[in-house]
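*Asks:* coordinates for the following, if possible.
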Amino acid sequence: MLRTHTCGELRLSNAYETVTLCGWVQKSRDKGGLVWVDLRDRYGITQLMAEEGVSSEAVLDQVRELGREFVVKVTGKVKEREAKNEKISTGEIEILIETLEILNPAKLPPFLIEDETDGGDELRMKYRYLDLRRNTVREKLRLRHKVGSATRNYLDSQDFIEVETPVLIKSTPEGARDFVVPSRMNQGEFYALPQSPQTFKQLLMVSGFDRYYQIVKCFRDEDLRADRQPEFTQIDCEMAFVEQEDILNTFEGLIRHLFKTVKGIELDEVPRMSYADAMRLYGSDKPDTRFEMQFVELNELTQNKGFDIFDSAELIVGINASGCAAYSRKEIDQLTDWVKRPQVGAKGLVYIKYNEDGSFKSSVDKFYSDEDKKAIAEKFGAKPGDMILILSGETDKVRKQLNELRLEMGSRLGLRNPDDYKVLWVLDFPLLEFDEETNRWHAMHHPFTSPKPEDLSKIESAPGEVRANAYDMVINGTEVGGGSVRIFEKPLQQQMFKLLGFTPEEAEAQFGFLMSAFEYGAPPHAGIAFGFDRLCSLFGGSDSIRDYIAFPKNNSGRDVMIDSPATISEEQLKELGIDVK
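*Replies:* Down below sits the predicted model:
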């Protein structure tokens, strides 16, 4: 080893020892007769010093040559610092330099390698290898490592086997666009990068591996946002001879283990909510339950009063913004403009203030008496000082709009504390959803999700009413995991493909290998996949998964550091039999 200790290791107990350190120069301070250097590695910072009359002239000259990010090797004696630094673990000692070797000089970096840097996102992404030297970034990757290690420890303790599945596979319709890879040896044919190992983990269940897991890279060619990257990581799991309850208990155990190991938090029992209740009470299948503000439906109390907007609405629904009756007219107008934005899409906003003196003031005073408004307030459980916010329109649209407003009010009122964790299971999703554009049914999760046995009789006559044996885990309004009990019988899988609009020939071409496997004794099985990057960002209190990926892409799907994607040579294209238009 080039070093005897790391830059975060030495303490006062090491005084008078001769040690060798290696690292990067964080900064230096030349006070004439004294020169101090902060030396940094992954483990911490140690202060070095050279002093006129004590250190040799050669050492002093070398130290004064050092610039930021020079890589150096230093040998010297540990001594107690006169001015101690309680902010760092090595703050009681410093190293009196005896010999110094510059292992590699460095150009001046384009931004400060410090916690509070002056580099913007694009600049730091271009020089990501420098950004990764910063403590704040390194700690995020340490957290990612800790989550991965804790995950493996738990699953290993539950008799799961980690099995790798192929990265070059066949393109299958699973919802998102595939990334495709041309085959030189089979010109005109393409591999796809897996959106998930779905069919392979089911095949592993057929193979008798009754508990499989993999922390696996997946790929989807989708537009990017804070919680989405073209390549991402899943904790992918499957179990045989189990029912839904077994999956919920096993993986609630995983989440409990992660919270305890990574965050030191003992989770309460994870509550459960049906998809229907989640949509009715929160307008979302991933409700943020850190705060209440549940939806209250008002059709019975508000229709047939002469207010045309409500009278013609399919659904009138609102939330109680506690303590907001003090909002000014200007603030209410700003909130109205906010819900009218294209991202929300509401046509307007109705408010009812329940003033501190017990009186009411609303934007619909002309149509509703104080008795009407009092009845509405009672239905919300409102108290003086509260303000009720109401939207109306088509049921599905207005629920989504009010969900956005609820989250916005939760943020404005400081109710979405990232250090407060609320975990929830959402169950009983619809099996199918109808697409007006394609005029056919689509699987809400994927084609291998089984219907609830009690709903099987509706699969031909009322497919929209069939519930899936599917489940999602939600933390603080973010879906972190989802899965289902799988179809394992060939006739039911064929029926599902037919319902989704596959011809027998198309189903055979896409999934014949799986259907064939089902004929050789497929066991009942079920599984789940967690978004590993999302879990890391939640544990780290961040909105962006990009912060927890060593070399992420930007919002255009580019790696600006290596300038990828990029064109390839004409010779490579010719070998692949591809013309680029």
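*Asks:* going forward, measure contacts between C-alpha atoms and count neighbours the same way
*Replies:* Will do.
*Asks:* for the stretch 251-400 of the chain, which segments count as helices?
*Replies:* 275-282, 299-302, 308-311, 329-340, 370-380, 395-412 (DSSP state H, counting those that start in this stretch).
*Asks:* now the strands: where do they sit in the stretch 451-581 of the chain?
*Replies:* Ranges of strands within the stretch 451-581 of the chain are 470-475, 478-485, 525-531, based on DSSP state E, counting those that start in this stretch.
*Asks:* quick one, longest helix in the chain?
*Replies:* Counting by DSSP state H, the longest helix found in the chain is helix 135-157.
*Asks:* run the chain-centre distance for that one.
*Replies:* 15 Å (CA atoms, centre = their mean, to the nearest Å).
*Asks:* was I right about V398 contacting E404?
*Replies:* No. Under the criterion of CA atoms under 8 Å, V398 makes no contact with E404, lying 9.9 Å away.
*Asks:* packing partners for the longest helix of the chain?
*Replies:* helix 244-258, helix 532-539 (3 or more CA pairs under 8 Å, 6 or more residues apart in numbering; DSSP states H and E).
*Asks:* could I get the ones you listed as a markdown table with mean neighbour count and distance to M293?
*Replies:* Listed next are those as a markdown table, based on neighbours: other CA atoms under 10 Å; distance: least, CA to CA, whole Å:
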| stretch | mean neighbour count | distance to M293 |
| --- | --- | --- |
| helix 244-258 | 18 | 26 |
| helix 532-539 | 23 | 22 |
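*Asks:* among those helices, which is nearest H445?
*Replies:* Evaluated with CA to CA, the helices and strands packed on helix 135-157 place helix 244-258 nearest to H445, the distance being 15.4 Å.
*Asks:* for M409, what are its contacts?
*Replies:* A321 (CA atoms under 8 Å, 6 or more residues apart in numbering).
*Asks:* now it: how far from K397?
*Replies:* Distance, M409 to K397, using CA to CA, to the nearest Å: 19 Å.
*Asks:* next: S450.
*Replies:* With distances taken as CA to CA, S450 is found 28 Å from K397.
*Asks:* of all the strands of the stretch 451-581 of the chain, which one is nearest V216?
*Replies:* strand 525-531 (10.0 Å).
*Asks:* mind giving me the packing neighbours of the closest one?
*Replies:* strand 231-240, helix 244-258, strand 478-485.
*Asks:* the nearest residue in space to L405 that is not next to it in sequence: neighbour count?
*Replies:* The shortest distance from L405 to any non-neighbouring residue, by CA to CA, 6 or more residues apart in numbering, is to V339 (6.9 Å). Neighbouring residues of V339 were enumerated by other CA atoms under 10 Å; the total is 21.
*Asks:* one more: E436?
*Replies:* Neighbours of E436 (other CA under 10 Å): 8.
*Asks:* so Y351 makes contact with D386?
*Replies:* No. With contact defined as CA under 8 Å, Y351 does not count as touching D386 (10.5 Å).
*Asks:* please give the structure of this sequence too, so both can be compared:
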Amino acid sequence: MRTHFCGLVDETLIGQTVTLAGWTDVARNLGGVCFIDLRDHEGIVQVTVEPVAGDDASAELFKVAASLGYEDVLQVEGVVRARHAVNDKLRTGKVEVIATRISILNKAAPLPFHAHENPGEETRLKYRYLDLRRPEMQRMQRTRIKLVQALRRHLDARDFQDIETPILTKATPEGARDFLVPARMHPGEFYALPQSPQLFKQILMVAGFDRYYQIARCFRDEALRADRQLEFTQLDMEFAFVRERDVQDFVEDMMRAIFKEVVDVDLAAQFPRMTWAEAMRRYGSDKPDLRIALELVDVAELVKSSEFPVFTAAANDADGRVAALRIPGGATLSRKQIDDYAAHAAKYGAKGLAYIKLSETGEVNSPIAKFFGEEAFAALLKHVGAGNGDIVFFGAGGYTKVSDFMGALRLKAGKEFDLVAEGWAPLWVTDFPMFEWDDEAQRYVALHHPFTAPAVDDIADLRANARTAVSRGYDMVLNGNEIGGGSIRIHRPDMQSAVFELLGIGAEEARAKFGFLLDALNYGAPPHGGIAFGIDRIAALMAGTESIRDVIPFPKTTGAQDLMTDAPSPIAADQLAEVHVQVRAKQV
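*Replies:* The predicted structure follows:
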């Protein structure tokens, strides 16, 4: 149906006859001539229709051109010639196609929006097929496609084996809720959609496959936001006989190569490394954005003897923290803006936000200054590096909570005061805690997942020091986004059983839920480790968009709906009966 793509017609084709196919981007009837911007996935070319006096065929051609509307699907035959008025905005702007034949392959109905408009997200998702025609969306989808292709080439060339794992699998506790699928042939029993291929890839290592990868679809029934979807795509990788540094060095080289190939970005020759404890202390986050130079400063030692009870209580608590964040130039903040910062901190658990504001002339504006002597106050300002024109925010309370909300303020201040440097800031975060305490459940939960190896090999040591145990987990962070997470795995069945026990999973429950894994570890499991990268998130970063929905062809809304297909939707009673499911009426 075509000899060339619209966006690739250039001066080398001048004088030649071409056949094109695409959509009517714009059609302009200027009376004596018609111009059609014909668009396909490669771009736009101008098609010109010039009627010849006394020529019935050209008059009919002009009539067809004059009838065209937005997004009509056309096949055009014509001769390429040089344009009199060059359009530098188009790749094809030095040429045009003089039409000799136009066939309307399909007329388009009146559009809910045009390809060059940017409607609301609900409209975009309802008419996703129109949204995806927009050049910006085409660009972002192409970025994703190039990313996946480059990853496959890179791994295939290095002896990784692309192995599929099941989509219908067993429900296992991995953090989020499972999506459940009723098993028709086994009434009352259910499959689960995989939250990740974690256990299968470990079993592949036991089975002797030295290097595995998969572009894997994963499913988690969790609350949605801009960087989360119910179903998402991972690059899943696993290596046998490796330590942490082996995995990190390999994937670091891979990410440098991929970013160069896909978006022509040179990532750092060596990614910096930082422990989880250091990241939380300096940045209040386990995925710090190093493009923002602001850091948190601990001030507990300077305020523990002050007369401000909020500070003294936290400063004298072994699990407490008092941290300061200096914002250069922040004295310009009004009281209302300071209240906005306090409200933002409250979203992350802050019960209040103290501050010291220093005017350009050194005048102090602070609700907490009265709790300090002159010398102690001066020492505090010196310790945090505050100068005229700055504001310093203070957070006090439990260590984790203070780190969280002060880290959130750091990000807010970095963006609002234009303190985010250009470029790319990759980072390895290592030495995560093995467990964290769940106050509600009154038990430990795994910070990564239950299959992450502890840094210690001795089970008695792990049991005795569970509260402070460090894991062999690691995350790759890029510009404040966790793009990959991995670990060295537990390969000994006795250690795996001990970790289950510390997580409150008894021997009987462990056997019921993870018996297949424990059995596999008993039959000569090699030391192994791996990592999984979020394809959607990396593609979004490469494409320069805040939302992963822009790089997923058919995403769900934050309300977990597919507006185009109207999913989820009710199921007929006979279908439910086949899978032995009854739907209870909603309780009013």
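*Asks:* what's the TM-score here?
*Replies:* Overlay of the two chains. TM-score (TM-score structural alignment, normalised by the length of the first structure): 0.96; 575 aligned residues with a CA RMSD of 1.7 Å.
*Asks:* quick one on the thing from earlier: same list, the helices of the stretch 251-400 of the first structure, but as JSON lines with distance to Q26 of the first structure please.
*Replies:* Formatted as JSON lines, those follow (distance: least, CA to CA, whole Å):
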{"stretch": "helix 275-282", "distance to Q26 of the first structure": "50"}
{"stretch": "helix 299-302", "distance to Q26 of the first structure": "65"}
{"stretch": "helix 308-311", "distance to Q26 of the first structure": "64"}
{"stretch": "helix 329-340", "distance to Q26 of the first structure": "46"}
{"stretch": "helix 370-380", "distance to Q26 of the first structure": "58"}
{"stretch": "helix 395-412", "distance to Q26 of the first structure": "38"}
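*Asks:* do you know which of those lies nearest A226 of the first structure?
*Replies:* helix 395-412 (16.8 Å).
*Asks:* and that closest one against the second structure, how far off on average?
*Replies:* Aligned to the second structure and superposed, helix 395-412 of the first structure gives a mean residue distance of 1.1 Å (mean CA distance after the TM-score superposition for the first structure).
*Asks:* buried residues in that helix?
*Replies:* 397-410 (16 or more other CA atoms under 10 Å).
*Asks:* and stretch 144-161 of the first structure, by the same measure?
*Replies:* Result for stretch 144-161 of the first structure [16+ other CA under 10 Å]: buried residues 144, 146-148, 150-152, 154-155, 160-161.
*Asks:* and the residues you listed, which is closest to S544 of the first structure?
*Replies:* R144 (13.4 Å).
*Asks:* pretty sure that closest one is touching R534, no?
*Replies:* No. Using CA under 8 Å, R144 of the first structure makes no contact with R534, being 10.3 Å away.
*Asks:* check contacts around Q510 of the first structure.
*Replies:* Counting by CA under 8 Å, 6+ apart, Q510 of the first structure touches T172.
*Asks:* what does it align to in the second structure?
*Replies:* Aligned by TM-score structural alignment, Q510 of the first structure pairs with K513 of the second structure.
*Asks:* separation between that match and R83 of the second structure?
*Replies:* In terms of CA to CA, K513 of the second structure sits 70 Å off from R83 of the second structure.
*Asks:* one more: R225 of the second structure?
*Replies:* Taking CA to CA, one finds R225 of the second structure at 48 Å from R83 of the second structure.
*Asks:* same deal with R134 of the second structure?
*Replies:* In terms of CA to CA, R134 of the second structure sits 26 Å off from R83 of the second structure.
*Asks:* once you drop chain neighbours, what's closest to F554 of the second structure?
*Replies:* F554 of the second structure sits nearest to R128 (CA to CA, 6+ apart), 7.2 Å away.
*Asks:* swap that for H5 of the first structure, please
*Replies:* L21 (5.9 Å).
*Asks:* can you tell me the SS state at that neighbour?
*Replies:* Judged by DSSP: H, G, I helix; E, B strand; the rest coil, the three-state class of L21 of the first structure is strand.
*Asks:* residue contacts, the counterpart of A345 of the second structure in the first structure?
*Replies:* Aligned against the first structure by TM-score structural alignment, A345 of the second structure finds its counterpart in V339. When contacts are counted by CA under 8 Å, 6+ apart, V339 of the first structure touches 345-349, 401, 405.
*Asks:* same thing with A313 of the first structure?
*Replies:* 392-394.
*Asks:* over to V317 of the first structure?
*Replies:* 295-299, 390-392, 398-399, 402.
*Asks:* so how far is S569 of the second structure from the aligned residue in the second structure for it?
*Replies:* Under the alignment by TM-score structural alignment, V317 of the first structure pairs with A323 in the second structure. In this structure, A323 of the second structure and S569 of the second structure are 49 Å apart, going by CA to CA.
*Asks:* likewise for K415 of the second structure?
*Replies:* Distance from K415 of the second structure to S569 of the second structure, by CA to CA: 41 Å.
*Asks:* got it, and H186 of the second structure?
*Replies:* 24 Å.
*Asks:* so where do the helices sit in the stretch 1-150 of the second structure?
*Replies:* Going by DSSP H, counting those that start in this stretch, the stretch 1-150 of the second structure shows helices at 56-66, 121-126, 128-131, 135-156.
*Asks:* what of the stretch 401-550 of the first structure?
*Replies:* 490-499, 504-518, 532-539.
*Asks:* F209 of the first structure is nearest to which of those helices?
*Replies:* helix 504-518 (14.2 Å).
*Asks:* mean shift between the closest one and the second structure?
*Replies:* Using mean CA distance after the TM-score superposition for the first structure, the mean distance for helix 504-518 of the first structure is 1.3 Å.
*Asks:* repeat that for stretch 247-254 of the first structure.
*Replies:* On superposition with the second structure, the mean distance recorded for stretch 247-254 of the first structure (mean CA distance after the TM-score superposition for the first structure) is 1.0 Å.
*Asks:* show me how far that stretch is from its chain's centre.
*Replies:* 19 Å.
*Asks:* who touches it?
*Replies:* For stretch 247-254 of the first structure, contacts defined as CA under 8 Å, 6+ apart pick out 151, 154-155, 239, 270, 526-528.
*Asks:* okay, those residues in JSON lines with distance to D455 of the first structure next?
*Replies:* Formatted as JSON lines, the contacts of stretch 247-254 of the first structure follow (distance: CA to CA, whole Å):
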{"residue": "T151", "distance to D455 of the first structure": "35"}
{"residue": "Y154", "distance to D455 of the first structure": "35"}
{"residue": "L155", "distance to D455 of the first structure": "33"}
{"residue": "M239", "distance to D455 of the first structure": "23"}
{"residue": "V270", "distance to D455 of the first structure": "26"}
{"residue": "A526", "distance to D455 of the first structure": "18"}
{"residue": "G527", "distance to D455 of the first structure": "21"}
{"residue": "I528", "distance to D455 of the first structure": "22"}
